[in-house]
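Colleague: Dropping the sequence and predicted coords here.
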Amino acid sequence: MLFKVEMDVNVPIDFDKDKFEELKAAEKARFQELQKAGTWRHIWRVVGQYSNVSIFDVRDNSQLHDIMMSLPLYPFMDVRVTALCRHPSSLHDDDR
């Protein structure tokens, strides 16, 4: 199943900078692990914001939930999830 996930990161201004750098490094490592597995298929930055729009390819909403909970920056995120399905006019066979 494909999901569009919009993530806005809101870290408190007084949060420890060293701890934040550790969390960002752990987030990047987790993202790359999921991307290599084909689970986190696409990611785009939102210009001018600490936000992204991503496409996940997972077996069900429960797996997506577990993945989101595993992200080191999740406690600082506002997340919006939209389930997607293949458009019949798509030329791409991998849009499932």
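Modeller: The structure has been received and is ready for your questions.
Colleague: make it CA atoms for all contacts and neighbour counts henceforth
Modeller: Will do.
Colleague: Please determine how far the closest residue in space to residue 27 that isn't next to it in sequence is located from residue 95.
Modeller: Nearest residue to residue 27, sequence neighbours excluded (C-alpha to C-alpha, 6 or more residues apart in numbering): residue 72, at 5.3 Å. Here residue 72 is placed at a distance of 28 Å from residue 95 (C-alpha to C-alpha, to the nearest Å).
Colleague: same check, this time on residue 65
Modeller: 21 Å.
Colleague: second one coming, line it up with the first:
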Amino acid sequence: MLFLVHMQVNIPHDLDPADAAALIAKEKAYSQELQRNGTWRHLWRMVGQYANYSVFDVASNDELHQKLSALPLYPYMTLEVTPLAQHPSALAPN
């Protein structure tokens, strides 16, 4: 199942900079692991924002929830999730 996920990150300004840097490093490592194993198919930055649009390929809603809630920055995110389906006019399957 494919899902489009919009992630808006809002790290509190009063979070210790060292703690923020550690969270960001963990987030990068985890996101790259998911990209390597094919779960996180696409990752696109929103210009001028601490936000992204991503495409996830998972077996279920529950699996997506597990992957997203395991993100180190999850407590500081606002997420919008949209299930995706193959468009009948698409030239190639996604």
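Modeller: Yep, that arrived. Everything numeric in this text was worked out from a predicted model, so none of it was measured.
Colleague: for the closest residue in space to residue 39 of structure 2 that isn't next to it in sequence, what are its contacts?
Modeller: Nearest residue to residue 39 of structure 2 in three dimensions, chain neighbours excluded: residue 57, at 4.9 Å (C-alpha to C-alpha, 6+ apart). By C-alpha atoms under 8 Å, 6 or more residues apart in numbering, residue 57 of structure 2 lies in contact with 1, 2, 3, 38, 39, 40, 41.
Colleague: got the contact list for residue 55 of structure 2?
Modeller: By C-alpha under 8 Å, 6+ apart, residue 55 of structure 2 lies in contact with 2, 3, 4, 5, 40, 41, 42, 43.
Colleague: Just the buried residues from those residues, in PyMOL please.
Modeller: Per 16 or more other C-alpha atoms under 10 Å, the buried members of those correspond to this PyMOL selection:
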select buried, resi 2+3+4+5+40+41
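Colleague: Go through the contacts of residue 57 of structure 2 and name the one nearest residue 20 of structure 2.
Modeller: Each of those was scored against residue 20 of structure 2 by C-alpha to C-alpha, and residue 40 proved nearest at 22.8 Å.
Colleague: contacting residues for the alignment partner in structure 1 of that closest one?
Modeller: Under the alignment (TM-score structural alignment), residue 40 of structure 2 pairs with residue 40 in structure 1. For residue 40 of structure 1, the contacting residues are 31, 34, 54, 55, 56, 57, by C-alpha under 8 Å, 6+ apart.
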